[in-house]
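> Coordinates for the following, if possible.
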Amino acid sequence: MALIKCKNCGHMISDRASTCPHCGHKQKERACSENRTGKQANNINNEEPIKETLIEGTDEHHTNKTLVILIGVLVVIAIGFGSYMFCRNGNKNTDLSTLPDTLTNDSTIVDTVKSDTEILEKPIEVIVTQNAIGTIRKGMLAKIAVPMLADPSAKGDFYDRVEIEETDRYITDICYEVFLYKGKEKLCSFTTDAKYNLSNDAGIPSKKVMGNGRITAFSIYSPSIKLKDGIHVGLTAKELVEKYHAKIRHYENLEYGGLEFVFNKKHKGYSFIAKGEIINSNMESDIDDSEEEFLNLSDVRDCSLKQIDF
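You can find the predicted model right below:
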């Protein structure tokens, strides 16, 4: 309860009194007005919590909506990433299933990377002209054509070793030739006009002595050295006859006998020595004079080109 002034007499009276106890003036209108004011105030006070509740509810609604969206985005990302990893692993498993059971790490390296050894062992191919094997030509000073004869540390373009060996090229005379090798493979040889002692007691002439002479003749033993038209050691009689129109010749005299291939004038100056067995021939074995006989493919067996001289 509060005290208020009476509008008529000015005395202090209760705000709930309807009349002034001092002068009898009615106070009802003021009280009602104040009551109404109080009610309005109460209503306002009651409405503020409601508004605050509505605002708080709205904020909470927005927060929940944001969380739902964020969770949805994370779920989509997780599903996409999982699908990607599944597909990736599936491809890997498919690739591995196509590989042989014996595959190892070492074999994978061997299959995908060529070693230096494989590169070095790649077959060489040297082209022969009328007077040369590669860069080695007739008439050249041997030590210039093959630097290894003068300098053991020198390197060859298609060979890696040089040896001096005795041969039977001239049949009745002792002959020494320069042989070129690639690893263990005998590639070719050549004679020189170097001066050396021909007696058996003199021993094999040195590389230096052979290098001081000029190259006079060649022999080819390897299929990697080819003539321009592709003829090379190792071709069979059938290949030479059908593709290159060669003839098989049987020669025999007092000194030696055997087989050789004969071509047209295009190969003049070459001697194509064959190896094989004659199974059908009308040649008499006691002929003293030099004779020759051309044979058919059916007359020889296991016949192929063994050596090319020029």
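
> C-alpha from now on. contacts and neighbour counts both.
OK.

> where exactly do the helices run in the stretch 101-250 of the chain?
105-112, 116-120, 142-145, 207-211, 237-244 (DSSP state H, counting those that start in this stretch).

> now the fourth one, how far from the chain's geometric center?
The chain centre lies 43 Å from the centre of helix 207-211; the measure is Cα atoms, centre = their mean, to the nearest Å.

> How about stretch 243-262?
47 Å.

> just stretch 189-198 next, same as before
47 Å.

> distance between the ends of stretch 187-197?
Terminal residues of stretch 187-197 are spaced 26 Å apart (Cα to Cα, to the nearest Å).

> coming back round to it: so can I have TSV of the helices of the stretch 101-250 of the chain showing mean neighbour count and distance to Ala132?
Below are the helices of the stretch 101-250 of the chain laid out as TSV (neighbours: other Cα atoms under 10 Å; distance: least, Cα to Cα, whole Å):
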stretch	mean neighbour count	distance to Ala132
helix 105-112	9	39
helix 116-120	9	24
helix 142-145	20	10
helix 207-211	20	17
helix 237-244	16	22
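
> next up, for comparison:
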Amino acid sequence: MALIRCKGCGQMVSDRAEKCPKCGYSVRLSMEQQEETKQSVEPHTTTLNTSKEEVTNDNPKPQQRGSKKGIIIAIIVVVIIGCGVLFTLLNSNNGSNDQQQDTTAITDTESIKQDELPSDSLAVAVEDAPNDFSIEITKDGIANIRIGKSFSDYNTSLMKQEDIDKQCFDFSIVDIQEKSEFEDVYYAMNMKLYKGQELLCTLFGGYFDERPNTLQATVKSITVYSPQFKLPNGIHAGMSVKELINDYGATIQLNEGEGGENIESISLEIPNCNDFTFNVGKETLLNRYGDEYFNMYDSQSGTYKENFGDNIKKEVAELCDLESIVIGNNN
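I've put the predicted structure just below:
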């Protein structure tokens, strides 16, 4: 027998009593209700526990799933990093190859240019050549300088800089020479055209009884000194007389002065070049032999020199160069 508390008055009573002796509360009924309640609670609890176990069993192990996901993510990250490193290395190699190819191309180009460069003297001639102008010598003139044009067309003191820039020369100098013959006085007008420090040519404007100016003169002849300007066959100032004789069939002409006893000038006659006069400079022979070398009469002996003309021609052929080419008439 056990004692239980009465739900009616709270007095302790036997669990075998039908009713509480104090308050009359049905002890039996109360115990039956407790039993039913206990039975109903136990299956529910069992069901809940079973459900929890089923739920727990149905879900995969979270730690294992998380580990797999972490491994996959790590693999992806490693692959991405590897691709990035590989791409960087490839670009670096390509850049190095391209740079080497560019350097090689530049070096090759420079070597080609060096191989194609002319000698120093020829390079200067090409560099100094007039821009946008023909360098060919014709019977009408050179570049934009023509026989019959007014001297004022080439007088840089009367020109604007923008007009000077259009010419084949940088500046011009007018030279008026006063000459006398017996008691008569006359003037010869020339204009020298320069490119930098180089004398390109001299324009002859004729003879005048009174001192002229550039507005009164027209170009009657052009004396070309620069080797930049050439005849169609390649002849130009500065060539050796020996080369002109051997390659172009030139012959030496000794031009006598007044009285016929001295050589005033030396020129060449060249086949198929009748429109031009070819002047040979005397300076080389003058510097070597002096003025008397060109005088046929020997004042010391009082006689004429033997083989005078032949000796001079021989020296001219060996030592002299073509000084200038004249276009037009100097008279």
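
> With respect to Lys195 of structure 1, which of the helices of the stretch 101-250 of structure 1 lies nearest?
helix 207-211 (7.6 Å; Cα to Cα).

> Can you list the neighbours in contact with that closest one?
For helix 207-211 of structure 1, the surrounding residues in contact (Cα atoms under 8 Å, 6 or more residues apart in numbering) are 141-144, 146, 149-150, 163-164, 178, 192, 194-196.

> quick one: which of those is nearest Glu242 of structure 1?
Among those, and counting by Cα to Cα, the member closest to Glu242 of structure 1 is Val178, at 34.3 Å.

> residue contacts, that closest one?
Counted by Cα under 8 Å, 6+ apart, Val178 of structure 1 has contacts Val162, Glu163, Ile164, Glu165, Ser189, Phe190, Thr191, Met210.

> tell me the strands in the stretch 1-150 of structure 2, going along the chain?
Under the criterion DSSP state E, counting those that start in this stretch, strands of the stretch 1-150 of structure 2 are mapped to 3-5, 12-14, 141-142, 145-146.

> With distance to Gln39 of structure 2 and mean neighbour count added, can I get the ones you listed in CSV?
Formatted as CSV, these follow (distance: least, Cα to Cα, whole Å; neighbours: other Cα atoms under 10 Å):
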stretch, distance to Gln39 of structure 2, mean neighbour count
strand 3-5, 19, 14
strand 12-14, 22, 16
strand 141-142, 134, 21
strand 145-146, 135, 19
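
> closest to Gln64 of structure 2 out of those strands?
Closest among the strands of the stretch 1-150 of structure 2, using Cα to Cα: strand 3-5, at 53.1 Å.

> ok, and the most crowded of the contacts of helix 207-211 of structure 1?
Among the contacts of helix 207-211 of structure 1, the one with the most neighbours (other Cα atoms under 10 Å) is Ala142, at 30 neighbours.

> Tell me where the longest strand sits in structure 1.
In structure 1, assigned by DSSP state E, the strand with the most residues is strand 300-309.

> which residues sit against that one?
By Cα under 8 Å, 6+ apart, strand 300-309 of structure 1 touches 217-221, 232-237, 260-261, 270-280.

> which residues in structure 2 does that strand align to?
The aligned range for strand 300-309 of structure 1 in structure 2 is 317-326, by TM-score structural alignment.

> Please compute how far that stretch lies from its chain's middle.
39 Å.

> Nothing else from me, thank you.
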